[in-house]
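In: Next comes the sequence, and after it the predicted model I'd like to discuss.
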Amino acid sequence: MNTPSSIQAVTVALNPALDQTIEVERLSVGEVNRALKMQVDVGGKGINVASCLADFGIRTAVTGLLGRENAAPFEALFLAKSIANQCFYLDGQTRINTKLVDRASGETTDINLPGPALSADAIEAQLERLMTRLDGLADQALWVVLAGSLPPHWPADTYRRLIDHLHRRGAQVALDASGAALASAIAAGPDIAKPNRDELAELIGRPLSNPTEVMEAARELLARTPGLRQLVVSMGADGALFISREESWLAHPAKVELISTVGAGDAMVAGIIAARIGELSLADSAKLATAFSAAKLARLGPHLPAVQEVLSLAQHVSLSPIA
């Protein structure tokens, strides 16, 4: 574990993964498929966000849980990108996920394992250790990012407890979760949340078939969640909505070569945090975060191109205000 001397952001990765990405020309289910290439990258939302932030020059620390048996790839990434490793180590392996990339369609099929299972007492002990570690990190960092799924048997209110704890410390918190973990945590009022359209629909309790319905649902969620200051809703080909109580923007990226959609949402979260650290307006935040996501589409693994290339993409984001 390396201790940071100065950090700007902390990401929490409770359920990281090694992502094995296999490319095929055209995926045929139930048949023999010949792979074009394969690579293994460290993954999981919290890890991906940290990696993209580091690529953009943001001093970042990551904390969470890693399995000792296959920790080396994570440690290599942290070392290569000067990410402060504040993780806890468990016996056994970090989970391994498989991504099947269909070049013909541009679609990616995910096969994700659940992660390590701990007893209830062990989970509570790890959560207490995590809060203690975050106390020290949050004193330095401008933002803490809670991102990704929870490991098996972790209580659905885990992120809610962390948000409450971090807010008592005066920290600003961004949330990217789903399912019961998101529903519980959103009530605690994270400063920023980034659900996708389906996740927002689940929160609101009705289907959202177009951007107008998404906007209405987002405003409804903001109205009933006093602590929530900003909401970003990714909608795939329909772009992304960036919403505060004062203004709203719809962003569409410039077209880029599509290699894989894996991690594009995580890159957008990183862009949101980079924009907040840079004290950008909501409109400029929308441009930068959308550029992060677009830049990630053309790459495998949790990586961004050079900073100037990301900034160039930001200049080509189509941005429309929403009344």
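Out: Yep, it's here.
In: contacts, neighbours, all on C-alpha from now
Out: OK.
In: show me where the stretch 1-150 of the chain has strands.
Out: 9-13, 17-24, 35-43, 60-67, 84-85, 88-90, 95-102, 108-111, 143-147 (DSSP state E, counting those that start in this stretch).
In: got a list of what the residue positioned nearest the centre of the chain touches?
Out: The chain has residue 266 as the residue nearest its centroid, 3.3 Å off, counting by CA atoms, centre = their mean. Contact partners of residue 266, counting by CA atoms under 8 Å, 6 or more residues apart in numbering, are 45-46, 48-49, 293.
In: From the opening residue of stretch 204-218 to its closing one, how far?
Out: Taking CA to CA, to the nearest Å, stretch 204-218 runs 9 Å from one end to the other.
In: How about stretch 164-174?
Out: 12 Å.
In: Kindly report the same for stretch 192-211.
Out: End-to-end for stretch 192-211, by CA to CA: 20 Å.
In: what about that stretch, distance to the chain center?
Out: 16 Å (CA atoms, centre = their mean, to the nearest Å).
In: neighbours around the residue nearest to residue 176 when sequence neighbours are not counted, how many?
Out: Spatial nearest neighbour of residue 176, chain neighbours left out: residue 147 (4.6 Å); criterion: CA to CA, 6 or more residues apart in numbering. Neighbourhood size, residue 147 [other CA atoms under 10 Å]: 29.
In: can I assume residue 147 is in contact with residue 181?
Out: No. In this structure residue 147 lies outside contact range of residue 181 using CA atoms under 8 Å: 10.3 Å.
In: ok, the residue nearest to residue 176 to residue 21 distance?
Out: 21 Å.
In: and residue 121, how many residues sit next to it?
Out: 9.
In: cool, and the one 5 residues further on?
Out: A count of neighbours around residue 126, defined by other CA under 10 Å, yields 17.
In: got another, please set it beside the one above:
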Amino acid sequence: MILTVTPNPSLDRTYEIPNLERGTVLRATGERMDPGGKGVNVSRAVAAAGHRTVAVLPLGGAPGALVADLLAGQGIETAPVQIAGTTRSNIALAESDGTLTKINAPGPELTPDESRALLSAVAAHARTADWIVCSGSLPRGLTPSWYAELVTRAHESGARVALDTSGPFLTAALSARPDVVKPNAVELAEAVGRPLASVGDAVKAAEELRALGAGAVLASLGADGQLLVSEAGTLYGAASVAAVRSDVGAGDASLAGFLAAGGDGEDALTAAVAHGAAAVQLPGSVMPTPSDLDPAAVLVTADVPLDRAITQQGSPR
């Protein structure tokens, strides 16, 4: 079972438009409404792959109730923590050429009691979890060290932890030794304090995160592939994509595939790349099902193309 923790979930509305023109009336050619937040997306992808998942998340107001209804409609088990604030609503504008513009709301501020209730909800399900996924930004009211405390408690319960966050939330949690961290290129560069021009630069940065406490680093480099840097060595994976429709949640789908395939080694990296490649070809934040995957199209090798330029830097949280 994969338990996900999303401290700052959202109600995501995605509109497909021909192109974005400022100051004009835009008419959408398609629209979707999905439960959002990185951990929520991981749960959705795990469920779509046919595995059990439980989503722990704070919910409040009408948007929070709608998020709960949407998750229930997808057959996802939730452990909601009711809060006084209102769950945020995010907007994504997806252009026909694959360009995505996102407007992310800040979200509610959690009280100390709500913070403790969230940790208690995780503890109540942790002992039945194989992996605990801690994903996304922290809402107002939670300090950067909150993830570190969560990682420590998860390890005490015997679960492995995958951490997908950025900035001070990531660096503060490394000392708690998460089993896997999953930055994109921008987040990896931010964590080491310098730009990354090549895959080789990304490998060195990942090794630095391991030296700071990360057990393994699964780094998404956008169209330039993925890296898995662990105690066993470094693997590189890539797959060609005919057309990108939306990259919302693609990294989360990739992490879900990685963990569902065991969370270590060549098979897990193959699953991660296959899930990510499938996700970018689907609308909005739709998560791929097994029929969408093409693992045969994935190349995974220990012969890492160190000189390959990173052409798609990704986007920060």
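Out: Perfect, thanks for sending it. Everything numeric in this text was worked out from a predicted model, so none of it was measured.
In: In the contacts of residue 266 of the first structure, find the pair that's most separated.
Out: 46 and 293 (15.2 Å; CA to CA).
In: quick one: the helices in the stretch 151-300 of the second structure?
Out: Shown for the stretch 151-300 of the second structure, the helices assigned by DSSP state H, counting those that start in this stretch span residues 167-173, 185-192, 199-212, 250-260, 265-279.
In: Residue in the second structure paired with the residue nearest to residue 176 of the first structure?
Out: In the second structure, residue 147 of the first structure lines up with residue 135, judged by TM-score structural alignment.
In: try residue 77 of the first structure
Out: By TM-score structural alignment, residue 77 of the first structure lines up with residue 70.
In: From residue 197 of the second structure, how far out is its match?
Out: 40 Å.
In: what's the spacing between the aligned partner of residue 137 of the first structure in the second structure and residue 3 of the second structure?
Out: Matched to the second structure by TM-score structural alignment, residue 137 of the first structure sits across from residue 125. Taking CA to CA as the measure, residue 125 of the second structure falls 8 Å from residue 3 of the second structure.
In: Which one's more surrounded, the two?
Out: Neighbours were counted for residue 125 of the second structure and for residue 3 using other CA under 10 Å; residue 3 has more, 28 against 17.
In: Kindly indicate the member of the contacts of residue 266 of the first structure with the most neighbours.
Out: Highest count within the contacts of residue 266 of the first structure by other CA under 10 Å belongs to residue 49, 33 neighbours.
In: From residue 79 of the first structure, how far off is that residue?
Out: 16 Å.
In: coming back round to it: so who does the match of residue 137 of the first structure touch?
Out: Contacts for residue 125 of the second structure (CA under 8 Å, 6+ apart) come out as residue 3.
In: Could you report the separation of it from residue 74 of the second structure?
Out: Using CA to CA, residue 125 of the second structure is found at 20 Å from residue 74 of the second structure.
In: about what we covered before: could you export the strands of the stretch 1-150 of the first structure as a markdown table, including distance to residue 312 of the first structure?
Out: Compiled in a markdown table, those are given as follows (distance: least, CA to CA, whole Å):
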| stretch | distance to residue 312 of the first structure |
| --- | --- |
| strand 9-13 | 24 |
| strand 17-24 | 28 |
| strand 35-43 | 26 |
| strand 60-67 | 23 |
| strand 84-85 | 28 |
| strand 88-90 | 38 |
| strand 95-102 | 27 |
| strand 108-111 | 27 |
| strand 143-147 | 25 |
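In: Quick one: closest of those to residue 127 of the first structure.
Out: Judging the strands of the stretch 1-150 of the first structure by CA to CA, what sits closest to residue 127 of the first structure is strand 60-67, at 9.6 Å.
In: what's the mean deviation for the closest one versus the second structure?
Out: Once the two models are superposed, strand 60-67 of the first structure sits on average 0.8 Å from its counterpart in the second structure (mean CA distance after the TM-score superposition for the first structure).
In: the inter-axis angle of that strand versus strand 143-147?
Out: With axes from the mean of the first three to the mean of the last three CA atoms, to 10 degrees applied, the angle from strand 60-67 of the first structure to strand 143-147 works out at 30 degrees.
In: What lies in contact with strand 60-67 of the first structure?
Out: 4, 7-16, 46-47, 50, 53-54, 82-94, 130.
In: Only the buried subset of those, as a PyMOL command please.
Out: Typed into PyMOL, the line below selects the buried ones among the contacts of strand 60-67 of the first structure, using 16 or more other CA atoms under 10 Å:
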select buried, resi 4+7+8+9+10+11+12+13+14+15+16+46+47+50+53+54+82+83+84+85+86+87+88+89+93+94+130
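In: so what corresponds to residue 273 of the first structure in the second structure?
Out: Using TM-score structural alignment, residue 273 of the first structure lines up with residue 259 in the second structure.
In: Spit out the contact partners of residue 284 of the second structure.
Out: 14-15, 32, 94, 245-248 are the contacts of residue 284 of the second structure under CA under 8 Å, 6+ apart.
In: give me that answer again for 6 Å
Out: 14, 246 (CA atoms under 6 Å, 6 or more residues apart in numbering).
In: what's the spacing between it and residue 255 of the second structure?
Out: Where residue 255 of the second structure is concerned, residue 284 of the second structure sits at a distance of 18 Å (CA to CA).
In: again, but for residue 54 of the second structure
Out: As defined by CA to CA, residue 54 of the second structure lies at a distance of 16 Å from residue 255 of the second structure.
In: What is the corresponding segment of the second structure for stretch 36-49 of the first structure?
Out: Under TM-score structural alignment, the counterpart of stretch 36-49 of the first structure in the second structure spans residues 29-42.
In: Centre of the chain to the matching stretch, how far?
Out: Mean-position distance between stretch 29-42 of the second structure and its chain equals 12 Å (CA atoms, centre = their mean).
In: Same question for stretch 293-307 of the first structure.
Out: The answer for stretch 293-307 of the first structure is 14 Å, by CA atoms, centre = their mean.
In: Which residues belonging to it are considered buried?
Out: Applying 16+ other CA under 10 Å to stretch 293-307 of the first structure flags 293-304 as buried.
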